[in-house]
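Student: Please find the sequence and the predicted model below.
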Amino acid sequence: MRRHGHGLVLGKFYPPHAGHHHLVRTARDRCEKLTVLVCAASVESVPLADRVAWIREVHPDVEVVGTVDDIPMDLNDAAVWDAHMAVFTAAVPERVDAVFTSESYGEELARRFGAESVLVDPARTLYPVSGTEVRADPARCWDFLEPPVRAALARRIVVLGAESTGTTTLALALADHYRRRGGVWARTRYVAEYGREFSEAKLAALRSRWPGAQWEDVTFTTDDFPLIAETQNAREEAAARAGSPVLFCDTDSFATTVWHERYIGGRNPLVEKTADRVTHHLWLLTDHEQVAFEDDGLRDGEELRPWMTDRFRAELTRTGRTFIEVTGSRRERLDTAVAAVDALLATGPHFTAPLPERR
């Protein structure tokens, strides 16, 4: 039975984890209405809008409000408490009947709201995790994170290159390499190139009308490429939500901008906007040298491979994307790529320190 009218959960959610979600669900079950107030400081590196969106997605049955709170906390200073309360009550002006926390300051916070204090698992026995621990080592805390947070924190690596330069082979080998590490890494995902699937469907549709059709008979329009880019992004997002702290992509929506040049000529602003909406962390450019061209029925551009390699290199450089080139044998390419990915993972997602707090 719900005992309270309007409940409040307040926190940074930097980032939200299983302990936060347990607190929210517990409060929701005990209140007629629940408000979750997300408080973010300007110095913190995860935007307030992202945290609000994550909480709303996981808890669609509560009201989620966000506010900027740039006041350092001092639990022993009444004036500091007053300043914080001015921020809190401006964001949540309605009467609050119960304040739910897992923190020692819960009693004072509730008193200042004129509400009942409800402590929920203050020892963190049900979910032994904290925001500090997640920020320090997201991979170790991966199972305490919900899909939208995993998608935001996963390091996304793109393998791209001209036709028949081993992009698929390398991307699959990388995914397999990291799966073999076991644990959370066993869930490492690979995202296939949607453009190839799209091309296969185009050729099949043409052959249904003209059985003798070949790849050179297939035509593309500029409108095909935004669809390819959007679908690639959506599949990456789904894989990042379900996978490990690293994701390997066989090309991406950025690569689609160059493929548009290859098949149509010129640029398509819609494709470029789509490419800019997703964050990747490292691009691996497969060189065409020392890789024999194989015509698998969907390729006809052996002579264009040097041009494609140059265009990828030029656009990666122009747009400021972090990339390395991989050359040599299959083994050498994999070793080079693994070293680059390991270096990326060693840095991890960077979180700026929250405001200091005195207790």
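Tutor: Sure, I can see it.
Student: drop to CA atoms for contacts and neighbour counts, all remaining ones
Tutor: OK.
Student: any idea how far T327 is from the closest residue to L334 other than its chain neighbours?
Tutor: Closest residue to L334 apart from its sequence neighbours, by CA to CA, 6 or more residues apart in numbering: L170 at 6.5 Å. For L170, the distance to T327 (CA to CA, to the nearest Å) stands at 11 Å.
Student: So the two - more neighbours on which side?
Tutor: Set L170 next to T327 and count neighbours by other CA atoms under 10 Å: L170 wins out with 23 against 20.
Student: Tell me how far the helix or strand harbouring the more buried one lies from the chain's centre.
Tutor: Counting by DSSP states H and E, the element that carries L170 is helix 167-179. Relative to its parent chain, helix 167-179 has a centroid offset of 20 Å by CA atoms, centre = their mean, to the nearest Å.
Student: same thing with stretch 263-270?
Tutor: 27 Å.
Student: One more: stretch 81-99?
Tutor: 32 Å.
Student: what's the answer for stretch 138-153, then?
Tutor: 9 Å.
Student: From the rest of the structure, what touches that stretch?
Tutor: Stretch 138-153 is contacted by residues 15-19, 54, 58, 127, 129, 133-134, 184, 237, 240-245, 348-349 when judged by CA atoms under 8 Å, 6 or more residues apart in numbering.
Student: among these, which ones are buried?
Tutor: Buried subset of the contacts of stretch 138-153 (neighbour count, 16 or more other CA atoms under 10 Å): 15-19, 54, 129, 134, 184, 237, 240-245, 348-349.
Student: In a strand, Y14, correct?
Tutor: No - counting by DSSP: H, G, I helix; E, B strand; the rest coil, Y14 is not part of a strand but coil.
Student: Look up how far A49 lies from the nearest residue to it once chain neighbours are set aside.
Tutor: The shortest distance from Y14 to any non-neighbouring residue, by CA to CA, 6+ apart, is to G131 (6.0 Å). When distance is defined by CA to CA, G131 is 18 Å away from A49.
Student: here's the one I want to compare it with:
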Amino acid sequence: MKKTALTLGKYAPLHRGHQYVFDTALAECDELVVLIYDTQVISTPLHIRAGWIRTLYPQVTVIECWDGPEGYSSERAFEILQEEYIFQMLAGRRITHFYSSELYGDHVSKALGALDRRLDEARATVPISATMIRENPLQYRDYVSDVVYKDLITKVVFVGAMSTGKSTLTEALAQKYQTTFAPEYGREYWTTHQIDRRISFEAFDEIAIGHLAREEEAVLQANRYLFVDTNAITTYLYALDYHGKAPTLLTQIALENASRYDLFFLCDADIPYDDTWDRSGDQKRQVFQKQVIADLQERRIPYITLSGSLEVRMAKVEAVLAGFVKYGNFFGRGF
């Protein structure tokens, strides 16, 4: 007889305890069905949480429950409501084993006519809960897969022309929030590879790829926030400035950058120009700043302008972050 397992939850977020249930069910049964419920306890949307499971367990059938019963109660009326909803979402699937780590495993398994497989109710095997992770993701980093952890981090990028204070601000904020940051890879690459202050057309793809690699490394150890100095959109503009066009890969990465970050801050060109050997003068800075702004507008990317001293800029970023909710409709709040 075919063994079909079922488990359910909010997975807000998905952690090693949930994966322990998945792994056990997959080891004991022929297939696994997961019902994932909508919830307000975490801002991460349902389809993204479902995507975590689909990425880590492509062999699992994931069913998104957008209108499931809210909350939990041991009253029989609520249990019946929950059972009826489960039957509705299963759409005739025969379940032989019900896996859970909760008390509801009793009534749900009975309703399904399935074996009640209660695992690690005391959280002794995997001592973690979603609440613990939501309160301090970095402290419980080892209990969360990379796929999930990246989506728990708020990614903040600083853009603007050369010598607008991006690097200084990025590092200062990372220090204040005790987190990681991704430095500008393009300037480092240019310094190493430039010949007569020029780099090749193909080099711009290498810069974009290298910068993304640094971000991916930094985000996995970030503490709630990742601060990023420049991105592929700026690299794209430099390619246009150098060669009058941009490579295909860089163009695509720049396009994807519009949704890669949670917050865009534009560093204003109102601070003294740092006239180093690798730069082309304040007039060039002012022109390039206008091009950055025009590109953000063309891409329909909302951004917040930072002007004034480092302290004033940091204070504004801090105020924004204090009211920010990842995946929330943030720009309706008047900033």
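Tutor: Perfect, I can see it now. Predicted model, so just to flag it, every value in this text is computed and none were measured.
Student: where does the TM-score land?
Tutor: TM-score of the superposed chains, computed with TM-score structural alignment, normalised by the length of structure 2, equals 0.77; 315 aligned residues with a CA RMSD of 3.4 Å.
Student: And V64 of structure 1, which helix or strand is it part of?
Tutor: Residue-wise, V64 of structure 1 maps onto strand 63-68 under DSSP H and E.
Student: helices or strands up against that strand?
Tutor: strand 31-40, helix 48-58, helix 78-91 (3 or more CA pairs under 8 Å, 6 or more residues apart in numbering; DSSP states H and E).
Student: how about those, which one is nearest E315 of structure 1?
Tutor: helix 48-58 (28.9 Å; CA to CA).
Student: Between strand 31-40 and that closest one, find me the angle.
Tutor: Angle, helix 48-58 of structure 1 to strand 31-40, by axes from the mean of the first three to the mean of the last three CA atoms, to 10 degrees: 150 degrees.
Student: shouldn't R56 of structure 1 be in contact with V64?
Tutor: Yes - between R56 of structure 1 and V64 there is a contact under CA atoms under 8 Å: 6.3 Å.
Student: who has more neighbours, the two?
Tutor: With neighbours defined as other CA under 10 Å, R56 of structure 1 and V64 compare such that V64 has more, 20 against 16.
Student: Counting neighbours, what do you get for the spatially closest residue to that one that is not a sequence neighbour?
Tutor: Counting by CA to CA, 6+ apart, V64 of structure 1 lies nearest to V36, which is 4.8 Å off, once chain neighbours are set aside. Using other CA under 10 Å, V36 of structure 1 has 24 neighbouring residues.
Student: Repeat that for the one 3 residues further on.
Tutor: For C39 of structure 1, the number of neighbouring residues by other CA under 10 Å comes to 23.
Student: State the distance from it to P16 of structure 1.
Tutor: 12 Å.
Student: what's the answer for L282 of structure 1, then?
Tutor: Counting by CA to CA - L282 of structure 1 and P16 of structure 1 are separated by 26 Å.
Student: likewise T165 of structure 1?
Tutor: For T165 of structure 1, the distance to P16 of structure 1 - CA to CA - is 41 Å.
Student: what do you get for L126 of structure 1?
Tutor: 16 Å.
Student: Which residue, other than its chain neighbours, is closest to L8 of structure 2?
Tutor: Nearest to L8 of structure 2 is L35, by CA to CA, 6+ apart, at 4.5 Å.
Student: In this model I63 seems to touch that neighbour, though I could be wrong.
Tutor: Yes - shown here, L35 of structure 2 and I63 form a contact pair, counting by CA under 8 Å, at 4.9 Å.
Student: Comparing the two, which residue is more hemmed in?
Tutor: Taking neighbours as other CA under 10 Å, L35 of structure 2 and I63 compare with L35 leading, 20 against 16.
Student: Need the three-state assignment for I42 of structure 2.
Tutor: coil.
Student: wait, what's in contact with it?
Tutor: 12-13, 134.
Student: Apply 6 Å and report the result again.
Tutor: By CA atoms under 6 Å, 6 or more residues apart in numbering, I42 of structure 2 lies in contact with nothing.
Student: How about I133 of structure 2?
Tutor: I133 of structure 2 neighbours (CA under 6 Å, 6+ apart): Y140.
Student: Wasn't it part of a helix?
Tutor: Yes - assessed with three-state DSSP, I133 of structure 2 lies in a helix.
Student: With W52 of structure 2 as the reference, measure out to it.
Tutor: 16 Å.
Student: ok, back up a step: in terms of neighbours, single out the busier of G131 and A49 of structure 1.
Tutor: Using other CA under 10 Å as the criterion, G131 of structure 1 and A49 rank with G131 on top: 18 against 13.
Student: Neighbours of A322 of structure 2, how many?
Tutor: 9.
Student: which residues of the stretch 151-300 of structure 1 fall in strands?
Tutor: 155-161, 189-191, 246-250, 282-286 (DSSP state E, counting those that start in this stretch).
Student: Quick one: closest of these to S45 of structure 1.
Tutor: strand 155-161 (16.1 Å).
Student: What lies in contact with the closest one?
Tutor: 167, 246-251, 280-286.
Student: Now neighbour count and distance to K273 of structure 1 too, for the residues you listed, in TSV please.
Tutor: Formatted as TSV, these follow (neighbours: other CA atoms under 10 Å; distance: CA to CA, whole Å):
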residue	neighbour count	distance to K273 of structure 1
T167	23	24
V246	25	24
L247	27	22
F248	26	22
C249	27	19
D250	24	20
T251	25	16
H280	19	14
H281	14	18
L282	19	19
W283	25	18
L284	25	21
L285	25	22
T286	25	24
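Student: would you turn the residues you listed into JSON lines with distance to L298 of structure 1?
Tutor: JSON lines is the format used below for these (distance: CA to CA, whole Å):
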{"residue": "T167", "distance to L298 of structure 1": "15"}
{"residue": "V246", "distance to L298 of structure 1": "30"}
{"residue": "L247", "distance to L298 of structure 1": "26"}
{"residue": "F248", "distance to L298 of structure 1": "23"}
{"residue": "C249", "distance to L298 of structure 1": "20"}
{"residue": "D250", "distance to L298 of structure 1": "16"}
{"residue": "T251", "distance to L298 of structure 1": "16"}
{"residue": "H280", "distance to L298 of structure 1": "27"}
{"residue": "H281", "distance to L298 of structure 1": "29"}
{"residue": "L282", "distance to L298 of structure 1": "27"}
{"residue": "W283", "distance to L298 of structure 1": "24"}
{"residue": "L284", "distance to L298 of structure 1": "23"}
{"residue": "L285", "distance to L298 of structure 1": "21"}
{"residue": "T286", "distance to L298 of structure 1": "19"}
